[in-house]
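Trainee: kindly generate the corresponding structure for this input.
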Amino acid sequence: DAFAGGTITHTFLDVGDYHRYHFPLSGVVKEVRVISATNTAGGYVTWDTKSKRYVFNPGGVGWQTIETRGCIILETDRYGLVALMPIGMSPVSSINFSADIKQGTQVRKGREMGSFMFGGSDFVMVFQKKVNFTLDSPNEAGSDLFKRLLMGERYGKLVLPETPKYR
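Mentor: Predicted coordinates:
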């Protein structure tokens, strides 16, 4: 319930992009979790009792479980709890947290959090309800698409209400 009604940001890394991720804020790590992929890339695999074989269903429900997800809950002084979720997409589907990132670790903005193996990847941040995220990334000229950004470039800002709950 800590994130109910909160704001989600989602960024995509293409195959050739920088595949390390860094803490976007300073704070204390409250939780570190890796949720492994459960199926093969591109579909859903089930056990067929008749043939006594695994059966591949490329369009079945459950395809979304092929991505390995990570989750770090970061407690910040200013913005409360923030969920940081690297998502390793298929076909490699991997996330690798830095070995020294553990529950209770004090981290500073910019510190490396981990890396993806080869492939496309996503990074999701979830903020609590009292924190608003304003997307201010520039658009490509003459397009509705956002400009491709490099690591460390700003794409938005966090805004607190006048009487923030988290100070």
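Trainee: can we go C-alpha only for contacts and neighbour counts from here?
Mentor: Fine.
Trainee: quick one, what contacts residue 72?
Mentor: Applying CA atoms under 8 Å, 6 or more residues apart in numbering, we find residue 72 in contact with 29, 30, 31, 32, 33, 83, 84, 85.
Trainee: I should have written residue 46 there, sorry.
Mentor: Contacts of residue 46 by CA under 8 Å, 6+ apart are 54, 55, 56, 57.
Trainee: one more sequence to fold, the one below, so I can look at both together:
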Amino acid sequence: MKNAGIITFDTHTEAEEAVKELQKSGFDMKKLSIIGKDYHTEEDVVGYYNTGDRVMKWGKFGAFWGGLFGLLFGSAFFFIPGLGPIMIAGPFVSTIIGGLEGAVIVGGLDALGAALYSIGIPKDSIIKYETAIKSDKFLLVVHGSMDEITNAKSILKNIGHDLEVHSA
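Mentor: Now for the predicted structure:
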């Protein structure tokens, strides 16, 4: 059984606040992923490196990603044709790596779409989430049992956000 909850945020500040609220409520940080574009109009990315579960990266949202990488486990930077540069923190990193291999098999979806599909997200929702990423929004993905997803939904609802639940 694959379960995921996804919420879209307009700004990195909103996404970070939601992650911190989940952390404060005792939610397992190993079950959260953040996905977003990282435009570099003010600074050029020099690179990034991974030391254990921490990443240092230079770019416009460096402090945002650095803070999240300190809370979430696993991180990666991908360039996905059609979407551009994508930063991911959390367990979704391993899912998207699998999506890179499975994208051709899953009806022509790109790597992000194939990865979302592999965790039980329906194709119509995948289009919505990819459009959000293209529009410079951020996705928070909650992984886990239905009880964990329901708990996260309740925590986020208390701060005015609605988690969309998907189960396969």
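Trainee: TM-score for this pair?
Mentor: Overlay of the two chains. TM-score (TM-score structural alignment, normalised by the length of the first structure): 0.28; 91 aligned residues with a CA RMSD of 5.9 Å.
Trainee: mark which of the contacts of residue 72 of the first structure are part of strands, please.
Mentor: Here DSSP state E is the test, and those give 29, 30, 31, 32, 33, 83, 84, 85 as lying in strands.
Trainee: I'd say the fifth one and residue 70 touch.
Mentor: Yes: assessed by CA atoms under 8 Å, residue 33 of the first structure is found in contact with residue 70 at 5.6 Å.
Trainee: between those two, which one's more packed in?
Mentor: Between residue 33 of the first structure and residue 70, counted using other CA atoms under 10 Å, residue 70 has the larger neighbour count: 22 against 14.
Trainee: not counting its neighbours along the chain, what's nearest that one?
Mentor: residue 34 (4.4 Å; CA to CA, 6 or more residues apart in numbering).
Trainee: show me what contacts the one you found?
Mentor: So residue 34 of the first structure contacts 68, 69, 70, 71, 95 (CA under 8 Å, 6+ apart).
Trainee: and the helices in the second structure?
Mentor: For the second structure, the helices defined by DSSP state H cover 12-24, 62-71, 92-102, 111-118, 123-134, 146-158.
Trainee: what's the first-to-last distance across stretch 96-112 of the first structure?
Mentor: Stretch 96-112 of the first structure has an end-to-end distance of 11 Å (criterion: CA to CA, to the nearest Å).
Trainee: returning to what we had before: now the contacts of residue 34 of the first structure in JSON lines, with secondary structure and distance to residue 47 of the first structure?
Mentor: Below are those laid out as JSON lines (DSSP: H, G, I helix; E, B strand; the rest coil; distance: CA to CA, whole Å):
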{"residue": "68", "secondary structure": "strand", "distance to residue 47 of the first structure": "21"}
{"residue": "69", "secondary structure": "strand", "distance to residue 47 of the first structure": "24"}
{"residue": "70", "secondary structure": "strand", "distance to residue 47 of the first structure": "27"}
{"residue": "71", "secondary structure": "strand", "distance to residue 47 of the first structure": "29"}
{"residue": "95", "secondary structure": "coil", "distance to residue 47 of the first structure": "27"}
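Trainee: which one of the residues you listed has the most neighbours?
Mentor: residue 95 (26 neighbours).
Trainee: one step back: which one of the contacts of residue 72 of the first structure is nearest residue 22 of the first structure?
Mentor: residue 84 (9.9 Å; CA to CA).
Trainee: okay, now the closest one: neighbour count?
Mentor: Counted with other CA under 10 Å, residue 84 of the first structure comes out at 22.
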